[in-house]
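Engineer: I'd like to go over a predicted model; first the sequence, then the structure.
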Amino acid sequence: MIRFAIIGTNWITESFLEAANQIETFDLTTVYSRTEEQAQTFAKKHGAPYTYTDLEKMANSDHFDAVYIASPNSFHADQAMLMMKHGKHVLCEKPLASNTAEVEAMIQCAKDHQVLLMEALKTTLLPNFLNIKEHLHKIGKVRRYTASYCQYSSRYDRYKQGEVLNAFDPTFSNGSLMDIGIYAVYPLVELFGEPLSVTGQCYMLDSGVDGQGSLLLQYKDMDAVITYSKITNSYLPSEIQGENGSVIIDKIHTPEKVEIRYKDGTVEDITVSQDQHPMYYEAQEFIHLVSNKKKESAINSFTNSMVTASILENARKQMGVIYPADRSSE
């Protein structure tokens, strides 16, 4: 059994636990929350015997082997490194950290303490995304990647009424690009690597974060266009265009329907069965790596996390989206 702790008792943690509990070797033993009442309530609900409100004491305990971190983005680096310094493996929600300096420090910490660190980005581990990789050669030379993820946030209504929640607060290294734009960026990096250049623009909210935006990324033989938003919805699929055809992806964040449309007019459905909870596959990958004493995922790799962080940071600087964490890292 791999004994887990969790940091963050929000809806994403609930979703992760729903998925991870389907894995026989997953065992939730420890819950951290800022308040004892919340920790106890969450632990009781999920059958965890240990609770903490002090991260130092928790890191020093021998109650768990690995930790899933789902706290606000600005806390990821410090919390992850504290755990890794005490020999704990870390599965950290996307984005891995606020900026490249923090990501670099986290990766070095994982190497120094010989523990596993993995970014919890579900898309690239889903069966349909893996199948896209298997079939990509069929469309010939790739010339363009277009991805759209625009999802109106329920928190935006409260923002318009004057209440700035975490999702729109730069203090927590948040905003549209970091929250959902990354779902379009990370798959691009996994498929095509680091771009030659990045151009970003956004609609800036008064709070100091991007409500929506777009990126143009240039590669040697292709370009990529990414649009994202937390203040509008989009119903467009994403697409990878090749000289012989195009891969059409229904949802870039959670591909469920994928087909190739060839230039001769024929269509090939390459959708595969994806019966498990969408977060099951990232949990499975992480637990498999821990069980086999691996220190890095070949898919959600250090390189992919670092390149993704660099793209996000580069774009944010062009947009003028600056976080307190950026200033403290300088």
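Structural biologist: Happy to help now that I have it. Note that the coordinates shown come from a computational prediction; the quantities given were computed from them, not determined experimentally. Numbering: from 1, shown residues only.

Engineer: for the rest of this, base every contact and every neighbour count on C-alpha atoms.
Structural biologist: OK.

Engineer: what does stretch 73-83 rub up against?
Structural biologist: Residues outside stretch 73-83 that contact it (CA atoms under 8 Å, 6 or more residues apart in numbering): 55-56, 59, 67, 69-70, 89-90, 92, 94-98, 102-103, 105-106, 109-110, 171-174, 325.

Engineer: out of those, which are buried?
Structural biologist: Buried members of the contacts of stretch 73-83, scored by 16 or more other CA atoms under 10 Å, are 55, 59, 67, 69-70, 89-90, 92, 94-98, 102-103, 106, 109-110, 171-174, 325.

Engineer: among the residues you listed, which ones are in strands?
Structural biologist: V67, I69, H89, V90, C92 (DSSP state E).

Engineer: nearest to E239, of these?
Structural biologist: When these are compared for distance to E239 (CA to CA), C92 wins out at 28.2 Å.

Engineer: check contacts around the closest one.
Structural biologist: When contacts are counted by CA under 8 Å, 6+ apart, C92 touches Y68, I69, A70, H76, A80, L117, M118, E119, A120.

Engineer: buried sites along stretch 44-57?
Structural biologist: By 16+ other CA under 10 Å, the buried positions in stretch 44-57 come out as H46, A48, Y50, T51, Y52, T53, L55.

Engineer: and here's the other structure:
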Amino acid sequence: MIKLAVIGTNWITERFLAAALESGKYQISAVYSRSLEQAKAFADKFSVTLTFDCLDKLAACDEVDAVYIASPNSFHAPQSIKMMKHGKHVICEKPIASNYQEAQLAYQTAQENNVVLFEAFMSPYLPNFQQIKSHLPSLGAIRKAHITYCQYSSRYPKYLNGENPNTFNPEFSNGSIMDIGFYCVGSMVELFGEPKSIQAQAHLLDSGVDGNGSIICGYDGFDVVVMHSKTSDSYVPSEIQGEEGAILAEMISIGQKVTKVNRGGETEDLTLEQNANPMFYEAFKFSEQVESNQMDIQAVERSLLISKVTSEIRKQTGVVFPADK
């Protein structure tokens, strides 16, 4: 059993721990929060007695093999690096770093300390995402793709009311492309690799982060249009068009439904039954790497490439984080 600690006590952490326990690969051993009282309250939900409000003490704890990090984005790389320097394996919520340079440093640290660093990007490991990937050849030559994730943030009204939620605060390396947009860019990179060209635009909020944006990425023979927003909703599925047909994906981030439409108009439902908790698959994938003490090279390359692309997108749209300086 992998003795797992968590950094962060939000709903995402709770959902990941449920997935980790369901996998049968983990024992929840410790909880960290900046508030010890909050750490203890969260730990009680999982019958955990070991709690911390000091990262150095958590990093030095012998009762911990691996750490799940779900703190604000700006802390992801620094906290991952601290844990790995103490010999801890790390599964870190996406994005793994504020920028490409931080991401490179994080994976370099993993190699130097002979530990696993894994970005918790669940989409590629979902059975229905694998359906999209495996059926791409049946579309013939790819000619167009549209990948979208637009969802009105529950914290946007707070921002409009003059508050400063983390979601729209550049101090925490946040904004649409680093949150919802990550799933779009990540899905594109997983399916098609590195784009040959990137043209990005965004609507920046007064705080300095993007509320929504669009990107056109060029590939050989086709382009991918990415649409992301935390200030509006969309009900349109993502679509990949080929000369022999198209694939439609509802909520590509979680693989809600996948449909293939042949050039003649016939439809085929490709949807598979998935675990109700989409984080189950990434939790299991991380456990395999920890058990073998070997990082998945393809996952590392994908993670670095996503960071490279999102950094270029922010450069073009003028979104700057303190970490960039």
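Structural biologist: Thanks, I have it. Please read these numbers as outputs of a predicted model, since none were measured by experiment.

Engineer: one step back: distance to I2 of structure 1 for the ones in strands among the buried ones among the contacts of stretch 73-83 of structure 1 - can I get that in JSON lines?
Structural biologist: Output for those, formatted as JSON lines (distance: CA to CA, whole Å):
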{"residue": "V67", "distance to I2 of structure 1": "10"}
{"residue": "I69", "distance to I2 of structure 1": "16"}
{"residue": "H89", "distance to I2 of structure 1": "10"}
{"residue": "V90", "distance to I2 of structure 1": "12"}
{"residue": "C92", "distance to I2 of structure 1": "16"}
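
Engineer: circling back to that earlier point, if we only consider the contacts of C92 of structure 1, which is nearest to T254 of structure 1?
Structural biologist: Closest approach between these and T254 of structure 1, by CA to CA: A120, at 13.6 Å.

Engineer: surely the closest one meets V90?
Structural biologist: No - using CA atoms under 8 Å, A120 of structure 1 is not in contact with V90, being 9.6 Å away.

Engineer: for structure 1, identify the residue most remote from the centre.
Structural biologist: Largest separation from the mean C-alpha position in structure 1: D264, at 36.6 Å (CA atoms, centre = their mean).

Engineer: any idea how far it is from S238 of structure 1?
Structural biologist: Using CA to CA, to the nearest Å, D264 of structure 1 is found at 21 Å from S238 of structure 1.

Engineer: how about I139 of structure 1?
Structural biologist: Distance from I139 of structure 1 to S238 of structure 1, by CA to CA: 15 Å.

Engineer: neighbour count for the two, which is higher?
Structural biologist: Neighbour count, other CA atoms under 10 Å: between I139 of structure 1 and S238, S238 has more, with 23 against 20.

Engineer: isn't that one up against Y183?
Structural biologist: No - if you go by CA under 8 Å, S238 of structure 1 and Y183 don't touch, sitting 11.6 Å apart.

Engineer: got any residues that touch both of the two?
Structural biologist: I252.

Engineer: how about the helices in the stretch 51-200 of structure 1?
Structural biologist: Taking DSSP state H, counting those that start in this stretch as the test, the helices found in the stretch 51-200 of structure 1 are 55-60, 76-85, 100-112, 127-135, 154-160, 176, 182-192.

Engineer: can I get those helices in CSV with distance to D210 of structure 1?
Structural biologist: Below are those laid out as CSV (distance: least, CA to CA, whole Å):
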stretch, distance to D210 of structure 1
helix 55-60, 31
helix 76-85, 20
helix 100-112, 19
helix 127-135, 28
helix 154-160, 12
helix 176, 6
helix 182-192, 13
